[in-house]
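Trainee: I would like the atomic coordinates for the input below:
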Amino acid sequence: MKEKLRLLLRKPAVIALLIAELLVIGFALAAALRPAAAYTFTADQWENIAQESEIGYDEDGRIGVTEMTDGEDILQTPSMTLPKGHYKVTLDYRYVPSVWEGGVERRSCVYFASYDAGTVTGEKPCVNVKKQQDTLTLNVSDYSETVRLVAHNDGGIFTLGPVHIEQDMLYAGACVAGWLLLFVLLDAFLLLTVPGSPVRLADAELCACLWVLCAVAVLTCAPAMTNSGALQGADWSFHLSRIEGIAQGLREGQFPVRVYSIAKDGYGYAPSLFYGELLLYFPAVLRLLGMSVQGAYHTYLLALQLLTAGIAFFSLRQIFRHNKTALVGSVLYMLSTYHLYKIYWLSAVGEYTAMAFLPLIPAALYELYGERPLTRKRLRRACAELVVAFGMLLQVHLLSLEMAILATAVFCLMRFRRTFSNAVFFTWLKAAVLTVLLNLWFLVPFLTLMLSGDYNNMYTGNAENGGQIVKNSGLRIAELFGWQKNHNNLGPELLAGGFVLLWCWLTLRAKEEPQQPERRSIRLGLWAAGFAALACWMSTNTFPWQAVGRIPVVGRILVAIQFPGRYLSLATVLLVLAAMCGLAALRQVGYARPVAVLLVGVSFFGAALFFRDQQADAAYLGDGGQLMYSEYKKFNMGWYFDGLYLPDGASETQNGYESTAQVTTVEVTSVEQENGVTTLACTETSGQDQHAELPLLYYPGYTVTEGPGTAFKTVNGLVGVTVPANYSGTIRVAFREPKRWLLADGVSVLTALVLVAAAVRRRRTGKGKANAK
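Mentor: Sure thing, here's the model as predicted:
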């Protein structure tokens, strides 16, 4: 082994690769060790570039626009020499915004400009109206000696004092660790797959498939590798704001993060209590290390597509026990039109993340319901796959979980004899118990809020009209199989795969003595095609959703799907499986290769059409500040998000939340918010216990951390505190997990540790038995 490794290290290609890696790490290390670039400019050093506005000094010595005026660039700093990297810009300012029609406040911003093309990213983070000092993040793409900081007045009074610009060296250090980790993983992959490696996998065909899978995953992410790529979809601002909200929660010491304290202009918002986001902790940690929120999102997207390709290949290989069949199916799945539609046209992070784990379900079902004998190893594998699949669906997208449970339940009832056999039934029971225990840390808060009846906005309409609303949102049959520009359809590759299975069924079944493998493949394909047809029907406006909505309890849950087109994610998985069943049947009669080439060719053609139609111009949005006001021309609340998870009673307006009922009965001196803590300064003079209402949306967990009194939910859906009689001073309120939630956290952690210990023990026992032999 050592001699083979020594010989491998002498090959020119290996030497060149190692030199390249060392050079990259060396340059990254040099950038991390050099002194941080830093500049400070005083108010009188700002340069006047206004064309229409009159520039002057305010009473505090700041320079800028001192009277209400229209928007334009007003000031810039002298030129700076800035290397590539991330920069923290600390501003001292005063901003009194004017308003758009309808009363929506404007938002002023600062940004980097340069005479050298391509050296700055173009993000324009807005300053916080509630503060007079703010720290914003800006990025430089390449070294430049002509960078200036420009102040843009969007409308109103905007004056600036000293500004400090400093390079974020934490990110530079993280880059060194990131490159090192990347090269370790790359080298490990090469050692496992390249010819001549002493530890290369024995299956050469498998090695080639892994290379193709990586290439397809990178191709899937190709549009995201451009500036602002993958951020044109309808939901991009919501999901990038989730990443920013999780990162901020981690900074404040929340773990797990339950409430985004800086969301909704400081009122706080808690999608985390209703919407699993376990995998988003990965880009959030990258954000904490200094990476831009867009860079963190793109890294997440690439990592997830690699994971999706791996899971799809693993699942199909387990079913068909054939590398090339699994590879063709993985390519069809990765480049399927609906998969790309969710990534780029909608930026539906939860849904396309769920699609990474959906293929595990048919793989597990094949282990439990296939024709091969049930063994302890197969039962254990099926249980593990079910726990991972349903557990991760719970953590990334509840509606995908709902669809998967519904489809699986129908299948299990149709195969009820096998389902209720001892081995299969107890495997399902074990998988269900483990899934619940591992995810109890999320389920307890989620069920607490859902069963309270205080958060009902996530449902579509009421029991009477919810189903009709869903039906009206369904696709038309022509859209399902059409070529509309947004590609919200099944795509040509899946239709071609369906025809392959149909041809096999019509021709191969006519043989007098069909071979057993052909019969099994066609039977499995027909099961998959049948369920895919049902999923397609449920995605259209011809499905009787209005009748479903009238079903007591269950109907209300099912119509929470909002858009029935989501069922195409199930249809995509099932049609890929059906196509591969047809390909597996053809493999027995010798026609598989040309059909596989045809399917892959159509898949690449469909992806090319999608990428052509998807390309769109988009501004590069910055971190924090600009995300907060990305839709400020419509809504004046930081991170508008949505209204799904608001407490009942909360009245959302363009400029905050209205208190329709009077709650505050004490004299309030000030209310300040910093790092997730709200500080109330007040005085009670009536001699009786009174109340004060805070600018915080109420979620269970808000508590008084300093001072007297208790927190409660007001009739306005906000946080209120009791103020004792004759009290004068400060009361601090922050979010702290209730004890029962902490207990659930502990149960989930303990369950994970027990499973890890059991796996390690089983592995050691297996090695011991092997050595004994």
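Trainee: contacts and neighbour counts: CA atoms only from here.
Mentor: Will do.
Trainee: tally of neighbours for residue 120?
Mentor: Residue 120 is flanked by 22 other residues according to other CA atoms under 10 Å.
Trainee: and the strands in the stretch 251-400 of the chain?
Mentor: Counting by DSSP state E, counting those that start in this stretch, the stretch 251-400 of the chain has no strands at all.
Trainee: could you pull out the helices for it?
Mentor: All helices of the stretch 251-400 of the chain, identified by DSSP state H, counting those that start in this stretch, fall at 281-288, 293-320, 323-334, 337-340, 349-357, 360-369, 376-396, 398-414.
Trainee: can you lay out those as TSV showing mean neighbour count and distance to residue 158?
Mentor: Shown next, in TSV, are the helices of the stretch 251-400 of the chain (neighbours: other CA atoms under 10 Å; distance: least, CA to CA, whole Å):
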stretch	mean neighbour count	distance to residue 158
helix 281-288	21	30
helix 293-320	21	27
helix 323-334	25	49
helix 337-340	25	43
helix 349-357	24	37
helix 360-369	22	56
helix 376-396	21	42
helix 398-414	16	45
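Trainee: structure for this one too, so we can compare:
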Amino acid sequence: MFSKKIDRFKLLLIAELIMALLLFFTCFQKETKVFTIFGDDMGGQMTETDGYETFSSETFELLPGVYQVRMEVSETEDQTVFAQVRWEQAPFKAVRNNGAAVLPGGTSQKFNVYVLDKVQTAYVYCRFSGSDPGILRSLNVYRTSMGNRMLLFILLVLFGLLDFMVIFRKRILSGKIIMKKQIVFWGLTAGIMISFFPYLTDYFSWGGDIDYHFGRIAFLEASLQQKMQFPVRMQGTWLYGHGYATSLFYGDLFLYFPACLMLLGFSIMTAYKMFVFAVTALGAWIAYHCFYRCVKEEYAALAGSLLYVLAPYRIFNFYNRGATGEYLAMTFLPLICCGMYLLYTEDINSLSYNKHKWYIVLGMSAILQSHLITSEMTAVLMALGCALCWRKTFRRRTFFQLLETVGIVLLVNMWFWLPLLYMIGIDTYQFQTVIQEEMVNGTELAGMVQLLPNKGSAQTGMWQCEPIQIGASALFLFLVCLLWRIKGHRMGAACRFFAVLSVVTVALSTKYFPWNFIRKLPLIGYFAGSLQFPFRWMAPAAALTALFCAFFMMEVRERGGARIKILAGISVLLAIMSAVYHVNDCAFQAPPLYLYNAENMGTVGVVNGEWLLAGTDKGELHDHGPVAEEGLLWQGYEKKGTDITIFVENTTAGIRYLELPLMGYKGYKVKEYDGIGQNCPDIAEERGDHNDLRIAIPAGYNGKIKVSWDGFALFHAAEAVSIASIVIILSRSWWTWRRKVKFESKLSNID
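Mentor: All right, here's what the predicted structure looks like:
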């Protein structure tokens, strides 16, 4: 019977492989043109609507799949052309797209159209800001193979889930997965689905900084398509093509996942939702694993991880603020808590003691690649923990493990932090201005005790207050803990430690802490100002509070007997009720937004523009071509991301300057191709209008040049160090594992 089940599973795998291969070969089908229209053919068919000239084409048929619309437009200084594929029936049902516009100065645009059902009455809608439709040279609709690529990816994910459930069921039937672990699995799954509820829709809500993070994903995907740099450091689509150094200063490592989903063909909205689900699921399992390693009891670890996954501030970051970097960092905070706890509580003479530092290495590396501000707070709390437990910190083995941890984190992540610090050191940016401002948005005490968190709008106290709080469940357990202490029960050292840190971090997040006084102090003030908002301390507070709750439940279980079931039941029920109310409010109280085309969301959503060059006013930036001084001629201008190719001729006897539509960050290089002249063009020290990049063209120069952002040799050296460090770590781990396997094999042979 056992062999038959194995055979059936193998047959299932073979069937999945055949289906995947059949679909794989359809992913490379040639594009087919299904519709074409020219601006010159629109004469006499235009109508005026709300001050614009509009045109609707004849209808045509679209089969289910993914199509791409490509527009070619004559360059103008004052006209905009917008195009969208529409259906005569309900919008965003069978035909899904937002359309896209070619702005003044642009010459081309493309966007995807997602067709879910056979449509016989699709048409192209065009809108012109001027009266000349002839500027639209052509508009073509192509059927692509992106739909097949998306279907293949979805099929592989479903196959993976099916195979997992088959193996999971088999292990249950064989007795390898006991009831406790089954409850943990389904409990975490329920927590994940509750947390993800607002995105179980065909729309999403626009919150906080979401436009900036959507831009990071979409323009990262554009940079990968353009094949300019890898890793991407300068995204060339931002700010009307001027570029923005967001990837240099804000870790993009985890955003490659949704960017690659967009490369497969998924819309920006769908790719982001899949990313959020992956982060939610990963966060739940990391929290459970780390809490279990600390408390060593399944139900306490499950309760703690559910309190963390459903924490109001975590959900607030997902759906209210759209704070992608911060909720990513929160995913990995339990790794830091676990690693530090094990280093300070486990037997230093055990063979496995050296392994505990890897929790901190993984956690700190992931947080650094997610959110710099959370990295700063985490480092401060780790230093505080080391100081409070100074006797154990300076144990020889513990101290060297901590030093190794710092060294490994620095080496593995050198490719990110060294270019960041180097660029900060050689130029000035807007973030220095932000740091000098007063710190606002500390947590209100009244808002922290709000039992039913909602979407909120500001720190108003109670009514419509943003849900920046530890949550009703954690608050309940803290009150029970106080009663427990009043009755004379003692608490373990770990429980007390995490309770104190929880209270400290919550206090730091409030408006009552003297942050603006601290901000005026030397060195410390610079760190305090970089946090921007005190309520950010609620992120580590949520992790520490959840771990405290897990430890406290263990305390009650050991001394309170059956009362642990009542306590755990009430706390989990409060967490679920609070979270359900919160996500329901996020899903249905915010206006629904249907966003399928990143091309439709603009390129200026850089929030405060912390990484703009100092003095840049993003409101004055616009799409434009090169600007040359008198006597300097240019032609053959081509721009692709951060790369520009142009033919220039200096007809004067002196140096002339050419301004290019690129933000003048350090690291751009000029490459000579076939120029005639004694000297090569070079980057000018002084920047142009709006900090545009200026090129100094020497007298008599005549030829084609290419300008591109290459960074510095130091960046490539840092990348080499990081790669070498990772290779050495993996090689050493593999060698250690092989040696362990051989040793166990010898022992079994002796037996």
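Trainee: related to what we said a few turns ago, out of the helices of the stretch 251-400 of the first structure, nearest to residue 238 of the first structure?
Mentor: helix 349-357 (9.7 Å; CA to CA).
Trainee: which part of the second structure lines up with the closest one?
Mentor: Mapped onto the second structure using TM-score structural alignment, helix 349-357 of the first structure covers residues 324-332.
Trainee: average gap between that stretch and the first structure?
Mentor: Once superposed with the first structure, the aligned residues differ from stretch 324-332 of the second structure by a mean of 0.4 Å; criterion: mean CA distance after the TM-score superposition for the first structure.
Trainee: follow-up on the earlier one: tell me which of the helices of the stretch 251-400 of the first structure lies nearest to residue 189 of the first structure.
Mentor: helix 293-320 (12.9 Å).
Trainee: read off where the closest one ends up in the second structure.
Mentor: Against the second structure, helix 293-320 of the first structure falls on residues 268-295 (TM-score structural alignment).
Trainee: what's the average distance of the matching stretch to the first structure?
Mentor: Averaged out, stretch 268-295 of the second structure is 0.8 Å away (mean CA distance after the TM-score superposition for the first structure).
Trainee: from the chain's centroid, how far away is that stretch?
Mentor: 13 Å (CA atoms, centre = their mean, to the nearest Å).
Trainee: what does stretch 184-204 of the first structure give?
Mentor: Worked out by CA atoms, centre = their mean, stretch 184-204 of the first structure lies 31 Å from the chain centre.
Trainee: can you give me the end-to-end distance of it?
Mentor: Start-to-end span of stretch 184-204 of the first structure (CA to CA, to the nearest Å) is 22 Å.
Trainee: flag every buried residue along it.
Mentor: 190-194, 197-200 (16 or more other CA atoms under 10 Å).
Trainee: all the strands of the stretch 601-750 of the second structure, in order from the start?
Mentor: Under DSSP E, counting those that start in this stretch, the stretch 601-750 of the second structure gives strands at 627-628, 632-640, 643-650, 656-663, 668-672, 682-683, 692-697, 702-709.
Trainee: out of those, which gets nearest to residue 374 of the second structure?
Mentor: Among the strands of the stretch 601-750 of the second structure, if distance is taken as CA to CA, the winner is strand 656-663, at 28.2 Å.
Trainee: can you spell out which helices and strands pack onto that closest one?
Mentor: strand 627-628, strand 632-640, strand 692-697 (3 or more CA pairs under 8 Å, 6 or more residues apart in numbering; DSSP states H and E).
Trainee: mean deviation, that strand versus the first structure?
Mentor: Compared with the first structure after fitting, strand 656-663 of the second structure has a mean deviation of 1.8 Å; criterion: mean CA distance after the TM-score superposition for the first structure.
Trainee: in the first structure, point out the residues matching that strand.
Mentor: Using TM-score structural alignment, strand 656-663 of the second structure pairs with 690-697 in the first structure.
Trainee: what sits up against the matching stretch?
Mentor: Stretch 690-697 of the first structure is contacted by residues 266-269, 646-647, 650, 663-666, 668, 671, 680, 684, 714, 717-725 when judged by CA atoms under 8 Å, 6 or more residues apart in numbering.
Trainee: whichever of those end up buried, select them in ChimeraX.
Mentor: Buried subset of the contacts of stretch 690-697 of the first structure, written as a ChimeraX selection, criterion 16+ other CA under 10 Å:
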select :266,267,268,269,646,647,650,663,664,665,666,668,680,684,714,717,718,719,720,721,722,723,724
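Trainee: find the nearest non-adjacent residue to residue 77 of the second structure, please.
Mentor: residue 104 (5.0 Å; CA to CA, 6 or more residues apart in numbering).
Trainee: got it, and residue 564 of the second structure?
Mentor: residue 557 (5.1 Å).
Trainee: so what corresponds to that neighbour in the first structure?
Mentor: Counting by TM-score structural alignment, residue 557 of the second structure lines up with residue 587 in the first structure.
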